[in-house]
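**Q** Prediction below, plus the sequence it came from.
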Amino acid sequence: MDTHTGNATTPDGTRLTYRDHHAPDSQHPPLLLLHGLAGHMGEWDDLLPLLLADGHRVITYDARGHGASTRRPPDMTRASAVRDVTTLIEELSLPTPVTLLGQSLGGHTAFLTAAAHPHLVDSLILVEAGPAGPSPELPAEIAAWLDSWPTPFTSFSSAAAFLGHEAWARGLEEREDGHHPRWDRDTMLAAVAELSIRAYWPQWARVACPTLVVRGAKGTMRKAEMARMARTTRGAQIRTGRPPQPQPQTLTEVIEDAGHDVHLDQPRRLHAAVRTFLSARNAT
């Protein structure tokens, strides 16, 4: 495997730090992985070798305001997150269309990208992510969650124990007084501001590419949202004149013994679902 770490600069001057992982002789569309709120690209480390073993080229990156990317960017709108995806595709000269795999807020960005730039996206994999809303209570819930972090954490082990996964702890910055988050609280709240006042069903209705929606059995995504997503995208396929598919446009999968962080709770089960979906997609 060949891995290259670099930085891309967006139109508003935001720096995006990425890792480009090349599997030998990849014959599949590139996979771009998008993490969730307050996370980092290292969250995909358990899933990454499994995808590479399948022969995929995989790109991971720290979203704006997160990790090694610009911590306080001038814009945290949903539109800016979509522009980040297109910037990375252009910066890396990725052969298009690509496959987008996103969890939580990263999944939200992924389907907005597919809706706005259908020619760039071959297929979508959304983990605990959908268009439901508005959620007026969301900013307060996120603020309470972030404020509950007893930072700085005194040790890596204490951070992993509190956050629930070592992957979350690996995203922290170690300083002399302990381990600190690599994000700014106000920036995180700005990232979810639009979700508190609107839903994104119109954008979802414009998604016409094959999609896999994954929900953790113990996660936060509602069954009704997943079911409505499947019904809506089937209609989008018909309206856009895409050739009829031998299976529903949106497939759904529930991963047992997984919460909101399906990719951390059950990476192998998630990989099995992703592999089955992409194998069927690549065979068409």
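**A** Sure, I can see it. Numbering: from 1, shown residues only.

**Q** Please count neighbours and contacts with C-alpha atoms only from this point.
**A** OK.

**Q** And the residue positioned nearest the centre of the chain, which helix or strand is it part of?
**A** Computing the C-alpha centroid of the chain and ranking residues by CA atoms, centre = their mean puts residue 102 first, at 2.2 Å. Assessed by DSSP states H and E, residue 102 sits inside strand 98-103.

**Q** put this beside the first:
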Amino acid sequence: MVLESFQVGTGDVSTVLLHGFLGSGRNLRSLAVAWTQADPRRRILLPDLTGHGQSPALPPDADLSTLARDVVDTLDAQGFTGAVDWVGHSLGGRVSLAASLHAPERVKRLTLLDIAPGPVPLDLSESGYVLDILLQAPPRADNRRALRADLTGRGLSEGLSDWLLMNLEPDGDGVRWRFDRDALFRLHKRVNGEDLWPAVERPVHPPVRCIRGGRSRYVPEESARRMEAAGCPVAVLPEAGHFVHVDSAQTLLAWLMAG
């Protein structure tokens, strides 16, 4: 399945940059632009993952391998041949790990942004909390302002509500959610339970590195030590939360450039 995507940069170092759960490629545009300006060798593809943004809907039994295969199909369709660098935030990182297992010939190296290979416990999943609130919101409303009021009234911050509202589309004289919230709920439960440690602990694998937010719980100390033992260096952005590309954009860029 070919996904909606756009490109930043025209260099010869092919890179795919993958967003997190409930996001879209646009969430990482600023990072991609800054990276290609600092390193003109980069050519970066930013897809909307399956079921997200403007991409096709999720198949009923979609899992991480489904999402990874769709990214590979999109790389092919956009002329990104051979092995490329995969960089993924949160869900995007887990899709990248799945790609290294199911299409290893397409993965040159992996960069994980605040995510670990193991299953994500429900009590650590910020996206699960957001999804629970999203499922309670009405399917449509007369305008964006009404849905924003509903989300903030259920406890979401204004910033997070505005981020979710990027997924609205016109519906007659109102607006509705572009994505299938129930399908995303099923996907969330399925992909968070997948164990991807074989991607970093098998005898031969592409180079893997990770950077985590010091205020985030997605990469616990035990997982960081286990990754380090498997040859996957783990760096920390002390002031960042889960959205490392937002909270510490310049420091993250410097780390990406140094790798």
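**A** Happy to help now that I have it. It should be emphasised that the depicted structure is a prediction, and the values quoted were computed from it without experimental measurement.

**Q** Overlay them and tell me the TM-score.
**A** The TM-score (TM-score structural alignment, normalised by the length of the second structure) is 0.81; 245 aligned residues with a CA RMSD of 3.0 Å.

**Q** next SSE after the strand holding residue 102 of the first structure?
**A** Heading C-terminal from strand 98-103 of the first structure, the first helix or strand you meet, by DSSP H and E, is helix 105-116.

**Q** how about residue 249 of the second structure, what's its match in the first structure?
**A** Aligned counterpart of residue 249 of the second structure in the first structure: residue 267 (TM-score structural alignment).

**Q** ok, which stretches of the stretch 1-150 of the first structure are strands?
**A** 2-9, 15-22, 31-34, 58-61, 98-103, 121-127 (DSSP state E, counting those that start in this stretch).

**Q** Tell me the counterpart of residue 188 of the first structure in the second structure.
**A** So residue 188 of the first structure corresponds to residue 184, using TM-score structural alignment.

**Q** The closest residue to its match other than its chain neighbours and residue 14 of the second structure: what is the separation?
**A** Nearest residue to residue 184 of the second structure, sequence neighbours excluded (CA to CA, 6 or more residues apart in numbering): residue 51, at 7.3 Å. According to CA to CA, to the nearest Å, residue 51 of the second structure stands 24 Å off from residue 14 of the second structure.

**Q** give me the number of residues near the aligned partner of residue 64 of the first structure in the second structure?
**A** Applying TM-score structural alignment, one finds that residue 64 of the first structure aligns to residue 50 in the second structure. Per other CA atoms under 10 Å, the neighbour tally for residue 50 of the second structure reads 24.

**Q** do the one 5 residues further on as well
**A** Look at residue 55 of the second structure: counted by other CA under 10 Å, it has 19 neighbours.

**Q** if we can go back for a sec, okay if I get the strands of the stretch 1-150 of the first structure as TSV plus distance to residue 70 of the first structure?
**A** Output for the strands of the stretch 1-150 of the first structure, formatted as TSV (distance: least, CA to CA, whole Å):
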stretch	distance to residue 70 of the first structure
strand 2-9	10
strand 15-22	5
strand 31-34	16
strand 58-61	12
strand 98-103	20
strand 121-127	25
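
**Q** Looking at those, which is nearest to residue 182 of the first structure?
**A** Counting by CA to CA, residue 182 of the first structure lies closest to strand 15-22 out of the strands of the stretch 1-150 of the first structure; the figure is 13.1 Å.

**Q** can you state the direction angle for that closest one and strand 2-9?
**A** Interaxial angle, strand 15-22 of the first structure versus strand 2-9 (axes from the mean of the first three to the mean of the last three CA atoms, to 10 degrees): 160 degrees.

**Q** Figure out the length between the terminal residues of stretch 85-98 of the second structure.
**A** 14 Å.

**Q** Show me the helices in the stretch 151-284 of the first structure, by range?
**A** 156-163, 166-170, 185-191, 201-205, 223-239, 262-265, 267-283 (DSSP state H, counting those that start in this stretch).

**Q** Which one of those helices lies nearest to residue 177 of the first structure?
**A** Closest among the helices of the stretch 151-284 of the first structure, using CA to CA: helix 156-163, at 12.2 Å.

**Q** quick one: buried residues of the closest one?
**A** Using 16 or more other CA atoms under 10 Å as the test for burial, helix 156-163 of the first structure gives 156, 159, 160.

**Q** Output the residues you listed in JSON lines; the columns should cover distance to residue 192 of the first structure.
**A** What follows is the buried residues of helix 156-163 of the first structure, written out as JSON lines (distance: CA to CA, whole Å):
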{"residue": "156", "distance to residue 192 of the first structure": "28"}
{"residue": "159", "distance to residue 192 of the first structure": "24"}
{"residue": "160", "distance to residue 192 of the first structure": "25"}
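
**Q** out of the residues you listed, who's nearest residue 111 of the first structure?
**A** After measuring the buried residues of helix 156-163 of the first structure against residue 111 of the first structure - CA to CA - the closest member comes out as residue 160, at 30.3 Å.

**Q** That closest one touches residue 172, doesn't it?
**A** No - under the criterion of CA atoms under 8 Å, residue 160 of the first structure makes no contact with residue 172, lying 10.1 Å away.

**Q** Quick check: the aligned residue in the first structure for residue 235 of the second structure vs residue 200 of the first structure, distance?
**A** Matched by TM-score structural alignment, residue 235 of the second structure corresponds to residue 253 in the first structure. Per CA to CA, residue 253 of the first structure is found 21 Å from residue 200 of the first structure.

**Q** And for the match of residue 235 of the second structure, nearest residue in space, chain neighbours not counted?
**A** In space, residue 253 of the first structure is closest to residue 214, 4.8 Å off (CA to CA, 6+ apart).

**Q** For that neighbour, give me its contacts.
**A** 125, 126, 127, 128, 252, 253, 254, 255 (CA atoms under 8 Å, 6 or more residues apart in numbering).

**Q** That one corresponds to which position in the second structure?
**A** Matched to the second structure by TM-score structural alignment, residue 214 of the first structure sits across from residue 211.

**Q** For residue 263 of the first structure, grab the count of nearby residues.
**A** Residues near residue 263 of the first structure, counting by other CA under 10 Å, number 24.

**Q** Settle this for me: it is touching residue 48, isn't it.
**A** No - contact status for residue 263 of the first structure versus residue 48: not in contact, 10.2 Å apart, counting by CA under 8 Å.

**Q** Now for the residue mapped onto residue 225 of the first structure from the second structure: which residues touch it?
**A** With TM-score structural alignment as the criterion, residue 225 of the first structure lines up with residue 223 in the second structure. Neighbouring residues of residue 223 of the second structure by CA under 8 Å, 6+ apart: 116, 118.

**Q** Please report the distance of residue 223 of the second structure from residue 211 of the second structure.
**A** Taken as CA to CA, the span from residue 223 of the second structure to residue 211 of the second structure is 12 Å.
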